[in-house]
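A.B. asks: Sequence and predicted structure are below.
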Amino acid sequence: MYFKGAFIFSLLASALAAPIANGDKKVKRGILSVQDYSQFQISDGVAGNALAEVQAKFPIDESDLASVDDEDLAIIKAARETAEAAETEAGGFNEAIEAAGGKKTTEGKALQVGKIKNKVLKLQLEVLALKIEAAKGEDNAEKLAEEQKKLDKNVATDKASAGQASQSVDFQGTSQP
């Protein structure tokens, strides 16, 4: 009897974990979860590897973007908005850099390096969302090219700062859509 129950449970669990069909397309279930900014930010540590850090925090398979779950897309967009707010709003990088005495102080430099890493986070999430939307049929090539150019510039700045101390800010926000 125990074996029969375990077998049925395992079949049910397998069915729930499998991709679901939507007509002829497979739709993957979401892989991302809502997190606080402190959990998905990448500004602590050192510069030089920001893009890989973002990709580790948001592990979306870019080989089949059309099948990215709508909930994952919403989380990506919300995380991007929070990363932007962490740059510009009260309690964010701009305010913290100014409070530290500017970019020339040790703390200000580390915050500036963190700000660039945060820009990579923000822009990679924007580019990823635009690519997902394009894969689903939205015409956004011009906006995608513009954001990709900004991302490339900030990735290059991050790489040029490789090994330098990077500091985050204690910003309150989430990836809640």
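C.D. replies: All right, it came through fine. Numbers count the residues shown, from 1 in each chain.
A.B. asks: only C-alpha atoms for contact and neighbour calcs from this point on.
C.D. replies: Noted.
A.B. asks: And for residue 42, the neighbour number?
C.D. replies: When neighbours are counted by other C-alpha atoms under 10 Å, residue 42 registers 28.
A.B. asks: helix/strand/coil for it?
C.D. replies: With DSSP: H, G, I helix; E, B strand; the rest coil as the basis, residue 42 sits in coil.
A.B. asks: all strands for the chain, in order.
C.D. replies: With DSSP state E as the criterion, the chain has strands at 20-22, 25-27, 45-46, 165-166.
A.B. asks: export those to a markdown table and tack on distance to residue 123 and mean neighbour count?
C.D. replies: Shown next, in a markdown table, are those (distance: least, C-alpha to C-alpha, whole Å; neighbours: other C-alpha atoms under 10 Å):
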| stretch | distance to residue 123 | mean neighbour count |
| --- | --- | --- |
| strand 20-22 | 30 | 11 |
| strand 25-27 | 26 | 14 |
| strand 45-46 | 19 | 18 |
| strand 165-166 | 18 | 22 |
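A.B. asks: Comparison target, given below:
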Amino acid sequence: MRFSIALIAAAAAVVNAGVFTQKTYNEISISGGVAGNAQEEALAVFSALDLNDLANADEADKDFLNSVNQICNDAEDEAFNPAIDAATGEEADALQRGKIKNKVLKLQATIFKLMIEQAQGEDVTADMATEQKKLDNNISQDEDEAGNASTALSFDATTD
């Protein structure tokens, strides 16, 4: 009987483990390439998340999504903004497009985290509306630049 209980407990621990694994910023970054498809690229980063069962999402997944937000914010402040300030012309424009794609990734992570919290019974309606508005704005900016080069910047950070 003890073996059965131990086996069930071990299986439950595996089932309840988060779906995301630790990643570096450079591994999840969608800033490079071309503008216009940032939403699809961001969704691909988070494709392991079961959107049909958010109520059972693990705390580790919420931590991962929150850390994506944080490291994307840091990349914006510490990498993109100084590089854009130092650049001119098309170089600055391509960096700005990369920054917008970075924002789409950050905001999509935030939306998914809020969706999990909502599915788990938290009232995050106001936060969802605020963040969705920001996400929609950045997706629109990305789509307006569709086909134009987008510059990624290397940044040293890791998710939780």
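C.D. replies: All right, it came through fine. Since this is a predicted model, take the numbers as computed values, not measurements.
A.B. asks: Could you get me the TM-score between them?
C.D. replies: After superposition, the two chains reach a TM-score (TM-score structural alignment, normalised by the length of the second structure) of 0.88; 151 aligned residues with a C-alpha RMSD of 1.8 Å.
A.B. asks: Could you point out which of the strands of the first structure sits nearest residue 113 of the first structure?
C.D. replies: strand 165-166 (5.1 Å; C-alpha to C-alpha).
A.B. asks: May I see the strands of the first structure arranged in CSV, with distance to residue 142 of the first structure as well?
C.D. replies: Output for the strands of the first structure, formatted as CSV (distance: least, C-alpha to C-alpha, whole Å):
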stretch, distance to residue 142 of the first structure
strand 20-22, 30
strand 25-27, 27
strand 45-46, 33
strand 165-166, 32
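A.B. asks: right, so of these, which gets closest to residue 101 of the first structure?
C.D. replies: Per C-alpha to C-alpha, nearest to residue 101 of the first structure of these: strand 165-166, 16.2 Å.
A.B. asks: which strands and helices sit next to that closest one?
C.D. replies: Applying 3 or more C-alpha pairs under 8 Å, 6 or more residues apart in numbering; DSSP states H and E, we find strand 165-166 of the first structure packed against strand 45-46, helix 106-135.
A.B. asks: Please work out which of the ones you listed is packed deepest.
C.D. replies: helix 106-135 (a mean of 24; mean count of other C-alpha atoms under 10 Å).
A.B. asks: can you name the residues of the second structure that it overlays?
C.D. replies: Mapped onto the second structure using TM-score structural alignment, helix 106-135 of the first structure covers residues 90-119.
A.B. asks: One more: stretch 77-85 of the first structure?
C.D. replies: Under the alignment (TM-score structural alignment), stretch 77-85 of the first structure falls on residues 66-74 in the second structure.
A.B. asks: List the buried residues of the matching stretch.
C.D. replies: Under the neighbour-count criterion of 16 or more other C-alpha atoms under 10 Å, stretch 66-74 of the second structure has 66-73 buried.
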